[in-house]
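# turn this into a structure:
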Amino acid sequence: MTIKISKYTSTPVYIHGCGFNSALGSSREEIHQRLRDGSFPQVQPVSGWLNNGTDTVVGKVAGELPAIPESLKPYNTYNNRLALSALAQVAEPIRQAIAKYGRDRVAVIVGTSTSGTSDTEAALLEKAESGELPGHYHYSVHEANDLGEFVAAYFELQGPVYTISTACSSSGRVFMSARRLLKAGIVDAVVVGGCDSFCQLTLNGFSGLEAMSDTFCNPFSENRKGINLGEAAAFMLLSLTVEDSAWTGDVPAVALLGVGDSSDAHHISAPHPEGKGAEEAMRRALDDAGLKPESIGYINAHGTSTPLNDAMESKAINRVFGEHTPVSSTKPLTGHTLGAASAVEAAICWHVLRYQLALPAQVNDGQIDQSLAPVALVQPGTQLVETAILSNSFAFGGNNISLIFGYAHG
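This next block holds a predicted model:
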C-alpha cells in the first residue's frame, strides 16, 4: 500500500524502537488487541487504597517485573523495576547507538512525578513500627533524578542525564529537550521516556483534590466524575539519522515532527477554562512542524475525564481543528499515568503509525456531554487518513505540551 507522508518542514527526529508497559499490556499482541477492542482488563476497582475509605479504580501493570542487577542495588526500587520492564524492549537499539556513537554521545532525558516514593513510604512505615529505617533504604531513591540516573547507570551511558518533573507533562517535555540536544550537536542519540508507579501520596493527593472517580473514567461524557490513576513506563531512542532497521516493508520511519509548549500559570491545579494554554501548545506544535491543522489525522487528547479538563480541551481543539479531526482519550485503557502519561500516549501513537492500526476508539458510556464544544470522537474501526498525529498533555500550573508524530522521509 502507498502511505501518504505529511509535508512537514521541520527536521524530523527519528524514533528507533519503543518499549512500553502499562495496563494496556506489555507485548505487541496485547497492546494491539486492546487498542482494537477498547478493552481494559487491567483497569480495576480497588478498595482500601484511600485514607478516606472510598473506593477508586486504577490501571495496573501485570506480571512479574525484572530484577535490578546486583551491581545496581542502590537503584532497586519498584519504579525502576517498572522502568526496566520497558527499557528491556529497546535495549538492542540503545546498545547499537552506543557502539556507533560512543557512551558519551548518548543522553538520557526522562520524566517522572513519583520516582521511588512508594519505597520511601514503605521505609517510613517500617520506621514507625520498629523505630528504624530499613538498612537497605537510602533517601536518594525518593529524588526525582533517581530514574534518569538509573537508566544511565544500567546502560553505562556517559552523556547528559536529565530527569524532568512537571507533573503530567513531564515525559512530553523530554522530547523537546532531547531534540534541542540533538540539533545542537551535543549528542547523537537520546533515550527518552517516563515512568510513574503507584504511591499513597499521589493517590490521596488526587483524592484530596476531589479529582478521582470511584468508577471507570468517562472522557467527554456528561457523567464523567474524574480520573483513574495508572502506573506505566514507556521509552524510545531518538536520533537525527534514519537507519535501515527503522524501515519495514512499505512503512516509512516514524518520527517526531513537531513540539509545542506553553505555561499559562492560570491556577495551581485547574486548567484555564477556555483552554488558552492548550490552544497555544497545539498551535506552536503545528508551527514547529510546518503543518496546517488539516494535516493532522488524529488527536490523542489529554482527556482526563474531569469536568474542567474535558470542557477546556474540547474548546481548544475545536478552535484549532474544527469538529472533524478524529479525537480520543486513551486514558480509559491505561489510567492516567501522571508523569509517564505523555510517553505512554506517545507510545500509543507510535504503535498506530508503525503497525498501521485503526485509531483508538473513544471508550465511555456513550452519553456525550452536549455542552462541550463539538469534536469528532473516534468510532470503532476508524482508519488514519492524514498521517500526522498530535498528542496532548496538560499539567498542574498550566504546564502544557503537544507533540506531533508522523512518517518521515529517510
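# contacts and neighbour counts: CA atoms only from here.
Will do.
# can you list contacts of stretch 59-73?
21-25, 42-44, 75-76, 80-82, 84-85, 153-154, 228-232, 333-336 (Cα atoms under 8 Å, 6 or more residues apart in numbering).
# and what of stretch 380-389?
Identification of contacts with stretch 380-389 by Cα under 8 Å, 6+ apart yields 4-6, 36, 294-300, 349, 353, 356-362, 404-407.
# can you flag the buried ones in these?
Buried members of those, counted by 16 or more other Cα atoms under 10 Å: 6, 36, 295-300, 349, 353, 357-362, 404-407.
# and the helix or strand encompassing residue 14, what does it pack onto?
Residue 14 is part of strand 13-21 when elements are defined by DSSP states H and E. Identification of packing neighbours for strand 13-21 by 3 or more Cα pairs under 8 Å, 6 or more residues apart in numbering; DSSP states H and E yields helix 78-87, strand 232-239, strand 253-263, helix 341-354.
# structure for this one too, so we can compare:
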Amino acid sequence: MKDSTHHPQPVYIHACGSHSALGLTHDDIHHSLISGIGKGMSGAPFTLSNGLTVNVGRVTDALPDIADSFSHQQTRNNRLALSALLQISDAVEQAKATYGADRVAVIVGSSTSGIADGEDALKSYQAEGELPSEYSYYQQQLNNLSDFIADYFDVTGPAYVVSTACSSSGRVFLSAKRLLRSGLADAVIVGGADTLCNLTLNGFFGLDSVSSGLCKPFSDERDGINIGEAAAFMLLSLERPDAPEAIALLGSGDSSDAHHISAPHPEGLGAEVAMRNALADAGLTAADIAYVNAHGTSTPLNDAMESKAIFRVLGDNVPVSSTKPLTGHTLGAASAIEAAICWHLLSHGLPLPVSIHQQSRDPEIAPIRLATRGESLKGHAILSNSFAFGGNNVSLILGKL
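Here you go, the predicted structure:
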C-alpha cells in the first residue's frame, strides 16, 4: 500500500459489532469464516406463500429484549440491531463524552424495517378481527431503525435511514464520510439491519432468483440466492484511535447505471465505475487491493457481470470470493455485514473466506482469480462490492493503517 500521507484523509473505524448467520460472538464468527460453514445457514428453512420451502440465513442466538420505554420501536428488526449495537456501546458512550451527544450522528440502512411485525399483525387481524394492541404502523416505517438507535443511545445529531435495496448499508458509509468532513458531526454510527419477512422472500421467489439449495457464487451450478438476516454497525470518526494499528474506511465509490429495475447491466459498467471511484477516492491502484469481497449473489446475471467488471478493474491476480453462502444475502444489511467481515479479516488476520459448498467454477465467467480455502490475506486493503436493484452500486475499501 502506498504511504498513507498521500491518501485522502481516512475515516477510522472505532468499533464494530455484528450478528448474522455467522454467529454473534467473535469466536463463532471466526469459526464460521474459517470453516466455510455459516452457523445459521443450516437452520430451519423458510416456508413461502405457495407452501414451498427455501434455504435462508438465520440468526440463531437469542436476541436482547427492548425496554418498555421503547415499546413504539419494539420490532424484531430493532432487537436484532440491538444485539449488534451492544457490541459498540462503549465506543458510542466514549464519543458522547468526547464530542457531546449532539455531535454523534446515526446513518443506517434497511429495506425491511419492521415489516415482519406488520405481517404478524395482519395475521392476527385476519384471525381475530383486530390488530394487536402493541402494533403500530410506525414500527415498519424505515426511519424506525435510526430513531431507535438515536433514542437508545440518547444522541441528537443527524439521524436517518438510507434505503437503496441491497446497497443501503454501503451507501451510509459515503453519507457518513461527507457528514464528518463537512464538520456536521464528529462521530457517526453506521451500519444496517434487515430481518427475514414474507414480503422479500416471496418477492425474490417471484423473480425466479431464489436458489434451490445453498447458493454457489461463480459456480457452474449457481441458480440463485439465499436470503438472510443480519445486523452490523460501526462507529466512524476522523480521529485516529489510540492504537499501533487502525482499521479505516480508505475509500468509497458509487454509481447509478439505471440499466434495469431488477437486472444488472450485462457488462457491469456501473459496477466498474463504482470500483474505480473507490480506488480513486482512496488514492490506491489495483495493485494495492489484497482481496475482493464480491457482491456474488449466485444469480447467473450478477456473477457474470461482476466478474467482467472485476477483471477489467483488477485483472486476474487479486483473490475474489463471496461470503453470501455463509450469511445469505441480507439485503439492506448486506454491505454492512460484509464490511464487518472485512474488518474481522483485517483485525484478526483470518484466512480468506470460502464456502465449503462452493462447486466447480463456471468456465463462462471472466477469468478472475477465485480465492482458495485457507489462503491468507497478503496485503492491507480489501475492496467490498454491493450492487442493488435499479443499478445502485457501491464499493468500499477498508484497510489497515
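# picking up where we left off before, from the buried ones among the contacts of stretch 380-389 of the first structure, which land in helices?
36, 349, 353 (DSSP state H).
# how far out from the middle of the chain is stretch 154-163 of the first structure?
Here stretch 154-163 of the first structure is found 20 Å from its chain centre; the criterion is Cα atoms, centre = their mean, to the nearest Å.
# mind listing which of the contacts of stretch 380-389 of the first structure are in strands?
296, 297, 298, 299, 300, 404, 405, 406, 407 (DSSP state E).
# just tell me what the last one corresponds to in the second structure.
In the second structure, the residue matched to residue 407 of the first structure (TM-score structural alignment) is residue 400.
# my read is that its match contacts residue 344, right?
No. Using Cα atoms under 8 Å as the test, residue 400 of the second structure is too far from residue 344 to be in contact (11.2 Å).
# ok so, going back, can you list the ones in strands among the contacts of stretch 380-389 of the first structure in CSV and add distance to residue 276 of the first structure?
Output for these, formatted as CSV (distance: Cα to Cα, whole Å):
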residue, distance to residue 276 of the first structure
296, 20
297, 22
298, 21
299, 17
300, 18
404, 19
405, 23
406, 25
407, 29
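# going by distance to residue 216 of the first structure, which of those residues wins?
Nearest to residue 216 of the first structure out of those is residue 300 (Cα to Cα; 18.9 Å).
# the closest one against residue 378, yeah?
No. Residue 300 of the first structure is beyond contact range of residue 378, at 10.1 Å (criterion: Cα under 8 Å).
# spit out the residues that contact those two alike.
Joint contacts of residue 300 of the first structure and residue 378 (Cα under 8 Å, 6+ apart) are 327, 328.
# can you turn the buried part of the contacts of stretch 59-73 of the first structure into a PyMOL selection?
A single PyMOL command is used to select the members of the contacts of stretch 59-73 of the first structure judged buried by 16+ other Cα under 10 Å:
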select buried, resi 21+22+23+24+25+42+43+44+75+76+80+81+82+84+85+154+228+229+230+231+232+333+334+335+336
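# how about the secondary structure of the counterpart of residue 307 of the second structure in the first structure?
The equivalent of residue 307 of the second structure in the first structure is residue 314 (alignment by TM-score structural alignment). Reducing the assignment at residue 314 of the first structure to three states with DSSP: H, G, I helix; E, B strand; the rest coil gives helix.
# and the one 10 residues further on, by the same measure?
Under the three-state scheme (three-state DSSP), residue 324 of the first structure adopts coil.
# what's the spacing between it and residue 147 of the first structure?
Note on residue 324 of the first structure: its distance to residue 147 of the first structure, by Cα to Cα, to the nearest Å, is 40 Å.
# ok, those two, which is more surrounded?
Set residue 324 of the first structure next to residue 147 and count neighbours by other Cα atoms under 10 Å: residue 147 wins out with 32 against 14.
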